[in-house]
Structure formats: structure tokens, C-alpha cells
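J.: Give me a 3D structure for the following:
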Amino acid sequence: MSTTGAMAHITVKSPEQMQELGRRLAPLLRPGDLVLLTGELGAGKTTLTRGLGEGLGVRGAVTSPTFVIARVHPSLAGGPPLVHVDAYRLGGGLDEMEDLDLDVSLPESVVVVEWGDGRADAPGGPEAALEAGADDVREVTVTGLGARWADAGLPALETC
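T.: I've put the predicted structure just below:
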């Protein structure tokens, strides 16, 4: 089981700030990282992922993959591709991702899973829990799992 490396608590007051949080988190990610996003419908999971895509310099508009389950966004900047998964309809967990026939190597990609709570054991990246409040205010907790996140700079995200 992975250990917690670092944690950040961020109050986000608009969709633009949520997208900016994604842009700021993106440089901390490496190929093979798995980002699990949890939160209610409308909490900002896709908006955060859109910012991650911008920060990673990937091709294509990042939109919710609800009906296709997963989308692959190749890098335009020589970095890792972004694999964006909506796990809401994946009953058996992330093992089903291998059956999706994605045209990308997951260990060489950054994988973002919406509705990721309880979907993977020992992920190699951060978990972000998004809680919706009144008037578009969101409380985001980003927890890095594993030793490499201890000094990865997650607390700097709190100045978002």
C-alpha cells in the first residue's frame, strides 16, 4: 500500500480557478501517474482535467468521456499523453481499462479517472477530492500517494 507523500487543501471559487488548478498540477505529473478524481456530479472533475490537459500540452478538447468511457489526448509538447477515463460505468474497476483497447501505453501516459474513488489499489499519483459548496465554491483536497510526492510541491497549489 502506498503512503501519503503530501497534501494540499485548496478553496476554488470559480470554474476558471478550477481549470487553473489543473494547469498548475500538470507540471508535477509524470508518465505512469494515475490521478483519481472524486466528487459529486458538477463538482468540477472535468474542468480540473481540462486544466491538466492544457498544462500537459495535449491535443484535442478535454470533455467528459461519459459516453465513450475513455479518451486519449496525445501530447503536442513531447510529453506524456493524457488518458481521461470516466469510471462511473466501469463496474469491475480499473482492470476493465485494459479491455478498452486504448491506442496508448498506460505506463507512458498520465491517466485521469473521474469517479475514481475505490477504483484502484495503490495508485501512483495524486487523488483529488472535490466537494461542491454554495455559489460555485469548491473545496479541493489533493493527496499525493507514494514517496515521490513528499517533495513534489503539492502544498504550493494552495496559493491558487
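
J.: Please count neighbours and contacts with C-alpha atoms only from this point.
T.: Will do.

J.: Name the SS class of Leu25, please.
T.: On the three-state scheme (DSSP: H, G, I helix; E, B strand; the rest coil), Leu25 is labelled helix.

J.: The helix or strand hosting Leu21: which residues count as buried?
T.: Using DSSP states H and E, Leu21 maps to helix 15-25. Neighbour counts over helix 15-25 (16 or more other Cα atoms under 10 Å) mark Pro15, Gln17, Met18, Gln19, Glu20, Leu21, Gly22, Arg23, Arg24, Leu25 as buried.

J.: Now the second one, please; I'll put the structures next to each other:
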Amino acid sequence: DIYSRPSLNWDDIATLRDKTSLPIVLKGILHPDDARRAVDLGVEGIIVSNHGGRQVDGSISSTDALVDVADAVAGQVTILADSGFYTGSDVFKALALGADAVCIGRPHMYGLALNGAAGARDAVANIIAELDLTLGLSGHTDVAGLDRSALKDLG
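T.: Prediction:
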């Protein structure tokens, strides 16, 4: 009763659409069929996430699911990647695999726990610095130019 609501289903997206004009972003998509269905139902974004692997032990990783989900939606909606992205090189890889952006959950929370708002800011700044370094070391200057071929440049 606290953590789950098994009654949720695809029809709830239409109900939600009737209640708001805000963009709907659906989290927890790991299969390309679900991604296509979400697009057909009019969501504006998808978060490719296995919820930190806490929901189903041994589930597919977000990184492994990202390619098929990105291919399935073919740019029709915004794709965010979540779960297991801790470094700038993780962000680089997710963007190259098809994510439009990457959610950073635990690192900024660890920073917050260590040093409050300044710690959270520093944790995110470190990831950005690592991303910048990874871009430079792989011969790139902008995340907008990343695609799957960029992964070959990581050596």
C-alpha cells in the first residue's frame, strides 16, 4: 500500500492528460514496446530507468535499455536516462547512446549529505567537469555532436 499501486495502467495516462496541460514524462520505461506505446499515448518525455535497480533485482540496466528505447521513439519525445549515472563519462555514454539528458540522483544527494547545498553544487560541478574532460579527451567539443560512434573515441 505504501510503495506500489498495482492498479496503475496505460489508461491512467489519458486520465492524467485530461487533468493537466503540463508535459507528461513517464518514468520507468525499459522496453521499446512500452516506449512506443507511451509515444502513441502522447507523453512528451520518457525516463529510461530501472529505479536504481531497487524494484526488480537483476532487471536490465538503464544503459542497456537506452539504445532500444531511443531507436523505438526515433526522436519523437525527449529521452532522459536515470539510474546508475555517477560520472561525467557515464553522462557522455548515455548522451552518445541516445539520451537527451541524464538525471543525476545519488551524487548530488551524497554531496548534500556531506556539505549541504555547497556539497550538492560541488558534486554536480565535478560531474560537469568530468564530462568536459571526457569530451576533450575523445576529440569532441560539444555534447550536441555525440552519437554512438563517439563511444569508439573513448578507447
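
J.: And the TM-score between them?
T.: Once superposed, chain against chain, the TM-score is 0.30 (TM-score structural alignment, normalised by the length of the second structure); 83 aligned residues with a Cα RMSD of 5.1 Å.

J.: circling back to that earlier point, export the buried residues of helix 15-25 of the first structure to CSV and append columns for distance to Val113 of the first structure.
T.: As requested, the buried residues of helix 15-25 of the first structure are arranged in CSV below (distance: Cα to Cα, whole Å):
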residue, distance to Val113 of the first structure
Pro15, 19
Gln17, 20
Met18, 16
Gln19, 16
Glu20, 19
Leu21, 17
Gly22, 14
Arg23, 17
Arg24, 18
Leu25, 15
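
J.: if we can go back for a sec, just checking, what packs against the helix or strand just after the helix holding Leu21 of the first structure?
T.: Using DSSP H and E, the next helix or strand after helix 15-25 of the first structure towards the C-terminus is strand 34-38. Judged by 3 or more Cα pairs under 8 Å, 6 or more residues apart in numbering; DSSP states H and E, strand 34-38 of the first structure is in contact with strand 110-114, strand 126-132.

J.: Grab the nearest non-local neighbour of Val142 of the first structure.
T.: In this structure, Val142 of the first structure finds its nearest non-sequential neighbour in Ala128, 4.4 Å apart by Cα to Cα, 6 or more residues apart in numbering.

J.: Next, the contact list for the one you found, please.
T.: Neighbouring residues of Ala128 of the first structure by Cα atoms under 8 Å, 6 or more residues apart in numbering: Val35, Leu36, Leu37, Thr38, Val140, Thr141, Val142, Thr143.

J.: Specify which member of these is nearest to Thr47 of the first structure.
T.: Comparing the contacts of Ala128 of the first structure against Thr47 of the first structure with Cα to Cα picks out Leu37 as the nearest, at 11.2 Å.

J.: was I right about the closest one contacting Thr141?
T.: No. The criterion here is Cα atoms under 8 Å, and Leu37 of the first structure misses it with Thr141 at 10.0 Å.
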